[in-house]
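S.K.: Predicted model follows, preceded by the sequence.
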Amino acid sequence: MTERLPAVILAGGRATRMGGGDKPLRPLGGRAILDHVIARMKPQCAPLALNANGNPARLAGYGLPVLSDSIPDHPGPLAGVLAGLDWAAGLGASHVISAAGDTPFFPVDLADRLWAARSPAGLALAATRDETGKTWRQPTFGLWPVALREDLRAALEGGLRKVVLWTDAHGAGEAEFATTPIDPFFNINRPEDIDEAERLLGLTA
């Protein structure tokens, strides 16, 4: 990839398994989970934006655009992707990269690998393979073409919520990443996951 693409960090989930609130703002290793995510993304993509709903002032300290969903009723990560696509279109970018705001160890070569794996439609998702050989797609980590944003908007307005149903319909490519020594897509969903993330942080230091 000869130039860096914009990226949107999906931080708009309702964190029900964490007891509510802004999960990416929970502390990890002395700073917010979101700080770790931004630090991983900054060398790969520019500019960056956050997708989050509610009062954007709580994220003002990051100095990044805060994009709210344009589709009502919290329809899930695809709405955040669409917000990122609309923002990227305003920048004149051809694509946007997405990453989850609760996944602090994602690969440092995510953007390049997604770009290399893109399909003819310009789509790609990150993926891993388990010990049985089964492939697991990581639907919040993807490369999304601006050219498909109206198609995505129509799908969301029609009730589609599952990421892979839409990406499969457009033949998304897959960028497969190793899960050793740690799973780079370990995400923090529950309070006990913070303890595991602290352990993993020590392995990546």
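M.R.: Received the coordinates, thanks.

S.K.: Please make it C-alpha for all contacts and neighbour counts, starting now.
M.R.: Fine.

S.K.: Now do the same contact list for the closest residue to Pro104 other than its chain neighbours.
M.R.: Spatial nearest neighbour of Pro104, excluding adjacent residues (C-alpha to C-alpha, 6 or more residues apart in numbering): Val37 at 4.9 Å. The contact partners of Val37, taken as C-alpha atoms under 8 Å, 6 or more residues apart in numbering, are Gly101, Asp102, Thr103, Pro104, Phe105, Phe106.

S.K.: Just the ones in helices from those, please.
M.R.: Nothing among the contacts of Val37 maps onto helices, per DSSP state H.

S.K.: Would you double-check that the residue nearest to Pro104 falls in a helix?
M.R.: Yes. The assignment for Val37 is a helix, going by DSSP: H, G, I helix; E, B strand; the rest coil.

S.K.: Okay, strands next: where are they in the protein?
M.R.: 7-10, 27-28, 31-32, 48-51, 66-67, 95-100, 124-129, 135-145, 173-176 (DSSP state E).

S.K.: Now mean neighbour count too, for these, in CSV please.
M.R.: Formatted as CSV, the strands of the chain follow (neighbours: other C-alpha atoms under 10 Å):
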stretch, mean neighbour count
strand 7-10, 28
strand 27-28, 16
strand 31-32, 14
strand 48-51, 25
strand 66-67, 24
strand 95-100, 28
strand 124-129, 23
strand 135-145, 22
strand 173-176, 23
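
S.K.: now those strands in a markdown table, with distance to Val163?
M.R.: Listed next are the strands of the chain as a markdown table, based on distance: least, C-alpha to C-alpha, whole Å:
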| stretch | distance to Val163 |
| --- | --- |
| strand 7-10 | 13 |
| strand 27-28 | 28 |
| strand 31-32 | 27 |
| strand 48-51 | 16 |
| strand 66-67 | 19 |
| strand 95-100 | 12 |
| strand 124-129 | 10 |
| strand 135-145 | 6 |
| strand 173-176 | 14 |
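
S.K.: and the comparison structure, right after this:
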Amino acid sequence: MKIAGIILAGGLSRRMGGQDKSLIELGGKSLISHCIDRLQPQVSTLAINANGDPLRFDTLSLPVIADVIEGHAGPLAGVHAGMQWAAKQNDITHILTAAADTPFFPTTLANALASSISQNDENAIAMAKSNDRLHPVFALWPIAIFNALDDFLINQKTRKVLAFTDQFMLIEVSFDKSGDETQLDPFFNINTAEDLETARTVLQKVQP
């Protein structure tokens, strides 16, 4: 198994003044930079999925791929674009998606998800879970199912991630709260100014 990482950096935050969430500053660097620092060591290659002007990510020195499917199709459009890009890279078999607004996700994410898939389940999708809640954006996807995803996005009215994954074996992989004093859900994401303040407090506790 050879994995490409795809950071899903979609959209503006209506609850945070309409700014690009992925570029919001946390502890001296952008949210997406925190995500890159966590994901890059876990994968063979890495790209950003985002629409709009790619130059806003120019300093990150990573490929920026836009959705191919039109109409704001949500996370699945990012998975679709990521698979299409990864298929052109050397020997990539899977993509690992992660959200740019989730700065504390596990550094063991790739290993845990990959270990859950046996060789007999080559089309299985492994998805992160915490506190009995699935996190569809944090998943390991085989690029072999690209055609099925393409057909789903073109022909189905719903764009819900779990509606698509119902077609395949879905393996749920549980992650506990962080072992440090914060006891934070590892998939805590930033949607509001209050969330950002929480993240800043957490960062102060976990950084030396």
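M.R.: Sure, I can see it. The structure presented is a predicted model; accordingly, all values stated were derived computationally and were not measured.

S.K.: sorry, back to before: relative to Arg133 of the second structure, how far out is the aligned partner of the residue nearest to Pro104 of the first structure in the second structure?
M.R.: Using TM-score structural alignment, the partner of Val37 of the first structure in the second structure is Cys35. Distance, Cys35 of the second structure to Arg133 of the second structure, by C-alpha to C-alpha, to the nearest Å: 21 Å.

S.K.: just the contacts of Val37 of the first structure now: which is nearest Gly76 of the first structure?
M.R.: Gly101 (13.4 Å; C-alpha to C-alpha).

S.K.: Which of the strands of the first structure sits closest to Ala205 of the first structure?
M.R.: strand 27-28 (12.9 Å).

S.K.: Remind me what that closest one packs against, helices and strands.
M.R.: Applying 3 or more C-alpha pairs under 8 Å, 6 or more residues apart in numbering; DSSP states H and E, we find strand 27-28 of the first structure packed against helix 191-204.

S.K.: Return the set of buried residues in the helix it packs on.
M.R.: Across helix 191-204 of the first structure, burial judged by 16 or more other C-alpha atoms under 10 Å covers Ile194, Ala197, Leu200, Leu201.

S.K.: Quick one: map Asp195 of the first structure onto the second structure.
M.R.: Checking TM-score structural alignment: Asp195 of the first structure goes with Glu197.

S.K.: Please pull up the equivalent of Trp87 of the first structure in the second structure.
M.R.: In the second structure, Trp87 of the first structure lands on Trp85 (TM-score structural alignment).

S.K.: any idea how far the residue most central in space within the first structure lies from Ala154 of the first structure?
M.R.: The residue lying closest to the centre of the first structure (C-alpha atoms, centre = their mean) is Ala99, at 1.8 Å. For Ala99 of the first structure, the distance to Ala154 of the first structure equals 22 Å [C-alpha to C-alpha].

S.K.: Please determine how far the corresponding residue of the first structure for Trp141 of the second structure is located from Val8 of the first structure.
M.R.: Residue correspondence to the first structure (TM-score structural alignment): Trp141 of the second structure is matched to Trp144. For Trp144 of the first structure, the distance to Val8 of the first structure equals 11 Å [C-alpha to C-alpha].

S.K.: Please work out how many residues are found near the residue lying closest to Thr102 of the second structure once chain neighbours are set aside.
M.R.: Among residues not flanking Thr102 of the second structure along the chain, Asn189 sits closest, at 4.3 Å (C-alpha to C-alpha, 6+ apart). Neighbourhood size, Asn189 of the second structure [other C-alpha atoms under 10 Å]: 17.

S.K.: Ok, Arg190 of the first structure next?
M.R.: Neighbour tally, Arg190 of the first structure, other C-alpha under 10 Å: 14.

S.K.: rewinding a little: pretty sure the residue nearest to the centre of the first structure contacts Gln138?
M.R.: No. No contact is recorded between Ala99 of the first structure and Gln138 when judged using C-alpha atoms under 8 Å, the distance being 9.6 Å.

S.K.: For Phe187 of the second structure, what is the corresponding residue in the first structure?
M.R.: Match for Phe187 of the second structure (TM-score structural alignment): Phe185.

S.K.: Would you mind measuring from its match to Gly84 of the first structure?
M.R.: 20 Å.

S.K.: Between the two, point out the one with more neighbours.
M.R.: Legend: neighbour count by other C-alpha under 10 Å for Phe185 of the first structure and Gly84, higher for Gly84 (32 against 22).

S.K.: Distance check, that one against Gly171 of the first structure.
M.R.: On the measure of C-alpha to C-alpha, Gly84 of the first structure and Gly171 of the first structure end up 20 Å apart.

S.K.: Just give the nearest non-adjacent residue to Leu203 of the second structure, would you?
M.R.: Gly27 (7.1 Å).

S.K.: Check Asp20 of the second structure too.
M.R.: That would be Leu12: by C-alpha to C-alpha, 6+ apart, it lies 4.6 Å from Asp20 of the second structure.

S.K.: Next, count neighbours for the corresponding residue of the first structure for the one you found.
M.R.: Under the alignment by TM-score structural alignment, Leu12 of the second structure pairs with Arg14 in the first structure. Here the number of neighbours of Arg14 of the first structure (other C-alpha under 10 Å) works out to 16.

S.K.: I'd say Arg14 of the first structure and Asp22 touch.
M.R.: Yes. With contact defined as C-alpha under 8 Å, Arg14 of the first structure counts as touching Asp22 (7.4 Å).

S.K.: picking that back up, with Leu59 of the first structure as the reference, name the closest of the strands of the first structure.
M.R.: strand 66-67 (7.6 Å).
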